[in-house]
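# no sequence on this one, just coordinates:
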């Protein structure tokens, strides 16, 4: 075979290979997703992430989500355009989250919260946090303009109540905290405030002063009165096994527990008086701040 013909064949092969790589790299990647919305509706389906360019020529990642609700035949569709490769997660707090981390420690993180309203997948809104050395420097909360302030506040409160134990899971405090910033005014009730104590007492959030200050605009973790404010009195566990609770409700029971004779410091009492937020330090110096039933420390008032 003549050298020129061999060269042409090699070039055609390389060109075809390059086109194939380009097509594969730009093809949408489909992943399955399933979970339950705070409304109790179960969903299953898939999402795909592709690559494209916006009008400014910048690379973006369009997201397409298709969900089947409660086994119905016709799937619901939701689309979103991320400025970097996003993470889609079926959050056990009752929503679907799209989280986009752009630029790492000196970039930004954008949260989009997808829920179902009247048979349609919609976003409650987006929150973008700008980072400096991994800490939040600025926060831009953009509620969905098609939803009223009252509606958004109501939806957030329902999410807070849906699965309180999920608020204390390691991946959730930031998602929960930024979700709250879509609400307007001090819209949370004392009951909500108690449930959310695990969020704004989270160590990572406490170490993020900008986020913590923003949270104070919608939730007030401060003292309500002398009885529920910080209390220095020590109490001793009287039950043989006193389980912790991640929130002051029976369904939020934890696997960890104290035994008879363990000493705790009381922080504040729940609104219904049945639980105390207790500060416990183990013999190894490990600190735990969670709820205990009042009868387990013989302090029901």
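Happy to help now that I have it. These figures come from a predicted structure and were not determined experimentally.
# Going by C-alpha atoms from here, please, whenever you check contacts or count neighbours.
Fine.
# Okay, and residue 139 sits in which element?
Assigned by DSSP states H and E, residue 139 falls within strand 135-143.
# which strands and helices sit next to the next helix or strand after that strand?
Downstream of strand 135-143, the next assigned helix or strand under DSSP H and E is helix 149-162. In terms of contacts (3 or more Cα pairs under 8 Å, 6 or more residues apart in numbering; DSSP states H and E), helix 149-162 is packed against helix 190-195.
# Quick check: buried residues in the helix it packs on?
192, 193, 194, 195 (16 or more other Cα atoms under 10 Å).
# Then stretch 132-140?
Within stretch 132-140, the residues that count as buried by 16+ other Cα under 10 Å are 135, 136, 137, 139.
# could you say what helices and strands the strand holding residue 139 packs with?
strand 120-132, helix 209-215.
# do that again at 6 Å, thanks
If you count contacts as 3 or more Cα pairs under 6 Å, 6 or more residues apart in numbering; DSSP states H and E, strand 135-143 packs onto strand 120-132.
# relative to strand 135-143, how tilted is the strand it packs on?
150 degrees (axes from the mean of the first three to the mean of the last three Cα atoms, to 10 degrees).
# list the helices and strands strand 120-132 packs on?
Secondary elements touching strand 120-132 (3+ Cα pairs under 6 Å, 6+ apart): strand 108-117, strand 135-143.
# and those as JSON lines, adding distance to residue 31?
As requested, these are exported to JSON lines (distance: least, Cα to Cα, whole Å):
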{"stretch": "strand 108-117", "distance to residue 31": "17"}
{"stretch": "strand 135-143", "distance to residue 31": "27"}
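# out of the ones you listed, which comes closest to residue 158?
Residue 158 sits nearest to strand 108-117 of all the helices and strands packed on strand 120-132, at 11.6 Å, using Cα to Cα.
# residues of that closest one that come out buried?
So for strand 108-117, counting by 16+ other Cα under 10 Å, buried means 108, 109, 110, 111, 112, 113, 114, 115, 116.
# wait, the first one sits on residue 135?
No: under the contact definition of Cα atoms under 6 Å, residue 108 does not touch residue 135, with a separation of 9.9 Å.
# so which helix or strand takes in residue 278?
strand 275-281.
# Tell me the helix or strand right after that strand.
The first helix or strand that comes after strand 275-281 along the chain, using DSSP H and E, is strand 287-293.
# this is the comparison structure:
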């Protein structure tokens, strides 16, 4: 497994299993399959509602704890004073004393002071050794610039929606310039994306440029998209509940895309976001409380 070194020296497997929108009753089987197949990086979040099941699969797997990199996210309802309690809830559900990477799930632009207080709580957890690295998710360049000016620890990771149809190059470049690792959620475009309007509706997995490259390498379109992210130095966290897909997503370290193929995928940018608009995230709209452990 290829690894990436975070800005504080912590090593992280470049590819992990994501469990976004994985129902709790399917999470144990998915994480169990991933660990059996060789995954050593699992990404979850308080808001996913399946941290407890991730923890159960980790315990039942028999894989030593120090061999698995676990990351989770604090939800906006626990920002501010409640962030330390948010960690306690996540750690209890996961059954872990230490979390490898703890990140803020979203910026809260309407109350950025609350976001800053939450990040300062992450800094305390890092200093205490209860987390090994801290970071953010879905932070845009202005959010990052304000955060860097007001806090002491540069985020180790910024987890973003990144795939050929939506590449967020300005944010990627900002992160790279400041030593922040880019991590791609939805790296194979799991949401349906639209390169045009009307009837021109397709997933990036079905794009002719992607399928041509896949055929040339004897790989699947999903494997090509994961390879595109890995070769550009990103961490990728694809999700699946199907064992054969989980295995397929891991089988991306035995081929390499050419410079022309990378350029062809870069050229697919549409500028159309599949996930929520970061500036629209508010407590009123999204701030449902996360249950206690």
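The structure has been received and is ready for your questions. Please read these numbers as outputs of a predicted model, since none were measured by experiment.
# TM value for the aligned chains?
Put the two chains on top of each other and the TM-score (TM-score structural alignment, normalised by the length of structure 2) is 0.28; 149 aligned residues with a Cα RMSD of 6.7 Å.
# Residue 149 of structure 2: neighbour count?
Counted by other Cα atoms under 10 Å, the residues lying close to residue 149 of structure 2 total 9.
# got the buried residues for the host helix or strand of it?
Assigned by DSSP H and E, residue 149 of structure 2 belongs to helix 141-150. Using 16+ other Cα under 10 Å as the test for burial, helix 141-150 of structure 2 gives 143, 144, 147.
# got it, and stretch 43-50 of structure 1?
The neighbour-count check on stretch 43-50 of structure 1 (16+ other Cα under 10 Å) flags 43, 44, 45, 47, 48, 49, 50 as buried.
# I'd like to know which elements the helix or strand containing residue 63 of structure 1 is packed against.
Here residue 63 of structure 1 sits within strand 59-69, counting by DSSP H and E. Other elements packing on strand 59-69 of structure 1 under the criterion 3+ Cα pairs under 6 Å, 6+ apart are strand 42-49, strand 52-53, strand 76-82.
# ok, now with 10 Å
If you count contacts as 3 or more Cα pairs under 10 Å, 6 or more residues apart in numbering; DSSP states H and E, strand 59-69 of structure 1 packs onto strand 29-36, strand 42-49, strand 52-53, strand 76-82, strand 86-91, strand 120-132.
# what would those look like in CSV with distance to residue 266 of structure 1?
Shown next, in CSV, are these (distance: least, Cα to Cα, whole Å):
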stretch, distance to residue 266 of structure 1
strand 29-36, 35
strand 42-49, 39
strand 52-53, 55
strand 76-82, 45
strand 86-91, 32
strand 120-132, 34
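# closest to residue 65 of structure 1 out of those?
strand 42-49 (4.2 Å).
# tell me the angle that closest one makes with strand 86-91.
With the same axes, to 10 degrees defining the directions, strand 42-49 of structure 1 sits at 170 degrees from strand 86-91.
# right, and residue 132 of structure 1 touches residue 138 too?
Yes: with contacts defined as Cα atoms under 10 Å, residue 132 of structure 1 counts as touching residue 138 at a distance of 9.1 Å.
# shared neighbours of the two, which are they?
Taking Cα atoms under 10 Å, 6 or more residues apart in numbering as the contact rule, residue 132 of structure 1 and residue 138 both touch residue 108.
# What sits closest to residue 33 of structure 2 if chain neighbours are left out?
residue 243 (6.1 Å; Cα to Cα, 6 or more residues apart in numbering).
# quick one, helices of structure 2?
Using DSSP state H, the helices of structure 2 run over 24-37, 51-61, 83-94, 112-128, 141-150, 169-177, 208-217, 221-231, 243-250, 259-266, 283-286.
# From the contact counts, what lies against the fourth one?
In other words, helix 112-128 of structure 2. Using 3+ Cα pairs under 10 Å, 6+ apart: helix 112-128 of structure 2 touches strand 69-74, helix 83-94, strand 99-104, strand 131-137, helix 141-150.
# Residue 96 of structure 1 contacts residue 88, doesn't it?
Yes: shown here, residue 96 of structure 1 and residue 88 form a contact pair, counting by Cα under 10 Å, at 7.2 Å.
# Common neighbours of those two, please.
With Cα under 10 Å, 6+ apart, residue 96 of structure 1 and residue 88 have common neighbours 33, 112.
# of these two, who's got more company?
residue 96 (23 against 19).
# What strand or helix carries that one?
Per DSSP H and E, residue 96 of structure 1 falls inside strand 95-102.
# Now do that strand: which elements does it pack against?
Applying 3+ Cα pairs under 10 Å, 6+ apart, one finds that strand 95-102 of structure 1 makes contact with strand 29-36, strand 76-82, strand 86-91, strand 108-117, strand 120-132.
# closest to residue 205 of structure 1 out of those strands?
With Cα to Cα as the measure, strand 120-132 is the member of these nearest residue 205 of structure 1 (13.0 Å).
# can you give me the angle that closest one makes with strand 95-102?
Interaxial angle, strand 120-132 of structure 1 versus strand 95-102 (the same axes, to 10 degrees): 30 degrees.
# quick one on the thing from earlier: just the buried residues of stretch 43-50 of structure 1 now: which is nearest residue 16 of structure 1?
residue 50 (21.3 Å).
# that older thread, so for the strand holding residue 63 of structure 1, what gets flagged as buried?
By neighbour count on 16+ other Cα under 10 Å, the buried set for strand 59-69 of structure 1 is 60, 61, 62, 63, 64, 65, 66, 67, 68, 69.
# Need those in TSV (columns: distance to residue 177 of structure 1).
Output for the buried residues of strand 59-69 of structure 1, formatted as TSV (distance: Cα to Cα, whole Å):
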residue	distance to residue 177 of structure 1
60	26
61	25
62	26
63	24
64	26
65	24
66	27
67	26
68	28
69	27
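# Most tightly packed of the helices of structure 2?
Comparing the helices of structure 2 on average neighbours per residue, with mean count of other Cα atoms under 10 Å, the densest one is helix 221-231 at a mean of 23.
# Give me the helices and strands touching that helix, please.
The contact analysis (3+ Cα pairs under 10 Å, 6+ apart) places helix 221-231 of structure 2 against strand 181-185, helix 208-217, strand 235-236, helix 243-250, helix 259-266.
# now the last one against helix 221-231, angle please.
Between the axis of helix 259-266 of structure 2 and that of helix 221-231 there is an angle of 110 degrees, by the same axes, to 10 degrees.
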